[in-house]
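**Student:** Turn this into a model:
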Amino acid sequence: MSKAAKSQEEAPLVLREEEGAVALLSLNRPKARNALSIALMEALLAQIEAVGADPAIKAVVLRAEGPAFSAGHDLKEMTARRADEDRGRAFFSETMQLCARMMQAVVNCPKPVIAEVHGIATAAGCQLVASCDLAIASREAKFATPGVNIGLFCSTPMVALSRNVARKHAMEMLLLGEMVTAERAAEIGLINKAVEPGEVHSEAMHMAKIIASKSGLTLAIGKRAFYEQVEKTLPEAYDYAAEVMVRNMLARDAEEGINAFIEKRAPVWEDR
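**Tutor:** Next comes the predicted model:
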């Protein structure tokens, strides 16, 4: 094996950097368009759990090395397992279960996660964008759930997609399998904003730093409450949210924040 190939093989599949209280996680399989192999999904899951447990981190920016955000599952890896005795069933099941755990880890992470998207985000790559709390994309980025084009309906990406955009928009993407521009993705709610290619990182970091200036406890309470209430009936959601508000009011940071507002001064957060 050449030194270059060995270096590529040994390089971390997810890179982690920090800018103050913001963690930057970068998918690092650029030559494979950041296809979500088992190893990459395991690495991302581990990093999401690590930043979620790190008290010094308040926001996460999820980005990617190379020309694409993510082309989705590693179809070459999956196809190779058709030679197994069970025609790949066990491996396919492992892949989908791990993917589900990883996507839910993004949603369940107590720190807000912002997708910073360039290039393509297709199939499970589009699912990953939809699973993030916020998303900023280059105007040159494109999104798709193209499984229908190869006889493999994007059923798991559909879960995240249908929780972000209206039903008919989701079905349009799923049934047609065509690329969607960043501007259209913003119109239908898949991403927050489409910006010029050179502004994607600065815009994502601008949002991340604003978020990181807040109480970490408040962010964690609010993110969890958002995803909990959205699945409930209206009366159940109000009952749940009211209880969350009561518990939040009793937190030290809420008391500090309200006093700071009344006293016209900047609050000092202790994340408790």
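
**Student:** can we go C-alpha only for contacts and neighbour counts from here?
**Tutor:** Will do.

**Student:** And the next helix or strand past the host helix or strand of Thr156?
**Tutor:** Following DSSP states H and E, one finds Thr156 within helix 155-161. The first helix or strand that comes after helix 155-161 along the chain, using DSSP H and E, is helix 167-176.

**Student:** in that following helix, what's buried?
**Tutor:** By 16 or more other C-alpha atoms under 10 Å, the buried positions in helix 167-176 come out as His169, Ala170, Met171, Met173, Leu174, Leu175.

**Student:** right, and the first one touches Ile188 too?
**Tutor:** So the one you mean is His169. Yes: with contact defined as C-alpha atoms under 8 Å, His169 reaches Ile188; the gap is 6.9 Å.

**Student:** ok, back up a step: now for the buried residues of helix 167-176: which two are most distant?
**Tutor:** Spatially, the most separated pair among the buried residues of helix 167-176 is His169 and Leu175, at 10.0 Å (C-alpha to C-alpha).

**Student:** what's the neighbour count on Ile262?
**Tutor:** 9 (other C-alpha atoms under 10 Å).

**Student:** Show me what the top helix by length along the chain packs onto, helices and strands only.
**Tutor:** Determined from DSSP state H, the single longest helix within the chain is helix 89-108. If contacts are counted by 3 or more C-alpha pairs under 8 Å, 6 or more residues apart in numbering; DSSP states H and E, helix 89-108 sits against helix 38-53, helix 124-131.

**Student:** quick one more, to check against the first:
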Amino acid sequence: MIMQSNSIEVRVDGPVATVTINRQQKRNALTRAMIEDLRVALSDVHQERRVRVMVLTGAGAAFCAGRDVEEMAAGGPDPAADMVRWGEEAEQLRDLVLEMLQLPKPIIAAVNGPAVGAGAGLVLAADIAIASPEATFGFPEPRLGVVAGVESPLLAFRLGAGPASRLLLSSQQIPADEALRIGVYHETVDTPLLWARAVELAKECAAGAPESVQLTKRLLLETVGEQLVTQLSSGAIATATARTTEAAQQGLEAFLEKREPEWP
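**Tutor:** Below you'll find the predicted structure:
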């Protein structure tokens, strides 16, 4: 049975399942509960035999604004408990990315608006990415005092070390046409036609023999991406470690207070 939640919606049309991130009032920023719901949706798509391809998109004007900063910044009275939580959050995002990469069915990201931070990571974890002209892409983490640890090896895997360094160190959000040029997006499509084009591509994937498509996807991960699983785990450790710093506290607080950070 295909799951539904308040912020993750799943629709099945023949061989195509569309998973929509729907938290429009927060630009589809991901909470821990939403990440877990995405993982459940992936599991359901995996088990649903009639589904051959998955389309991932966002509701409204954004694809995904990354992790929910309010949730990230929330702390409790026990610093040790906070450190445990930070580690769990990093591992949870790593596991979501791994499950997307390891899903034996192709994933097509239909990027309808800004995809930043963890949202950009979801784009990179998909097998094919198409975008609307409004689909900016980037990693603002350094300006928040944190690290895009899980996303960094995935970005280097998809684009190479040079483009990854530029995007990660500058915190630039690049427009859709530049993201297309460097290979983040495979094509751009006018917004009203985006989902239809994603479904068209999904049906092209579904026309292949399921075993052949699944083996091809696994082969790419196990050869070209041979070291990626280990690198994602290292990235999760870096993400959790960065959260323990004064810079992270300052950066997250500054974002919520809508001011420039004062770095220690």
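
**Student:** For the two chains, what TM-score is obtained?
**Tutor:** Aligned and superposed, the two chains score 0.81 in TM-score terms (TM-score structural alignment, normalised by the length of the second structure); 224 aligned residues with a C-alpha RMSD of 1.7 Å.

**Student:** Tell me what angle the longest helix of the first structure forms with helix 38-53.
**Tutor:** Relative orientation of helix 89-108 of the first structure and helix 38-53, computed by axes from the mean of the first three to the mean of the last three C-alpha atoms, to 10 degrees: 20 degrees.

**Student:** equivalent range in the second structure for helix 89-108 of the first structure?
**Tutor:** Aligned using TM-score structural alignment, helix 89-108 of the first structure spans residues 83-102 in the second structure.

**Student:** Give me the buried stretch members for that stretch, please.
**Tutor:** So, applying 16+ other C-alpha under 10 Å, buried residues of stretch 83-102 of the second structure: 83, 86-87, 89-102.

**Student:** ditto for stretch 131-149 of the first structure
**Tutor:** 131-148.

**Student:** Quick check: the aligned residue for Leu15 of the first structure in the second structure?
**Tutor:** Looks like Leu15 of the first structure aligns to Glu9 there (TM-score structural alignment).

**Student:** SS state for its match?
**Tutor:** strand (DSSP: H, G, I helix; E, B strand; the rest coil).

**Student:** got it, and Glu116 of the first structure?
**Tutor:** strand.

**Student:** And the helices in the stretch 101-250 of the second structure?
**Tutor:** 118-125, 151-159, 161-170, 176-182, 194-206, 210-222, 228-242, 246-256 (DSSP state H, counting those that start in this stretch).

**Student:** and stretch 184-191 of the first structure, which stretch of the second structure?
**Tutor:** Counting by TM-score structural alignment, stretch 184-191 of the first structure corresponds to 178-185 in the second structure.

**Student:** buried sites along that stretch?
**Tutor:** Ala179, Leu180, Val184, Tyr185.

**Student:** any residues touching it, and which ones?
**Tutor:** Taking contacts as C-alpha atoms under 8 Å, 6 or more residues apart in numbering, the residues outside stretch 178-185 of the second structure that touch it are 124, 128-131, 136-137, 158-159, 163, 176, 186-188.

**Student:** if I look at the residue nearest the centre of the first structure, how far off is Pro110 of the first structure?
**Tutor:** Most central in the first structure under C-alpha atoms, centre = their mean is Cys132, positioned 2.9 Å from the mean C-alpha point. To Pro110 of the first structure, Cys132 of the first structure is 12 Å away according to C-alpha to C-alpha, to the nearest Å.

**Student:** next one: His118 of the first structure
**Tutor:** With C-alpha to C-alpha as the criterion, His118 of the first structure and Pro110 of the first structure are 25 Å apart.

**Student:** One more: Val180 of the first structure?
**Tutor:** Taken as C-alpha to C-alpha, the span from Val180 of the first structure to Pro110 of the first structure is 30 Å.

**Student:** quick one, which of these two is more surrounded?
**Tutor:** A direct count of neighbours by other C-alpha under 10 Å for Val180 of the first structure and Pro110 places Pro110 higher, at 24 against 18.

**Student:** what about the nearest residue to that one once chain neighbours are set aside, neighbour count?
**Tutor:** Counting by C-alpha to C-alpha, 6 or more residues apart in numbering, Pro110 of the first structure lies nearest to Ala220, which is 4.5 Å off, once chain neighbours are set aside. Using other C-alpha under 10 Å, Ala220 of the first structure is surrounded by 18 other residues.

**Student:** do the same with Ala241 of the first structure
**Tutor:** 17.

**Student:** pretty sure it is touching Val230, no?
**Tutor:** No: counting by C-alpha under 8 Å, Ala241 of the first structure stays clear of Val230, with 10.4 Å between them.

**Student:** what does stretch 40-55 of the second structure correspond to over in the first structure?
**Tutor:** Taking TM-score structural alignment, stretch 40-55 of the second structure hits residues 46-61 over in the first structure.
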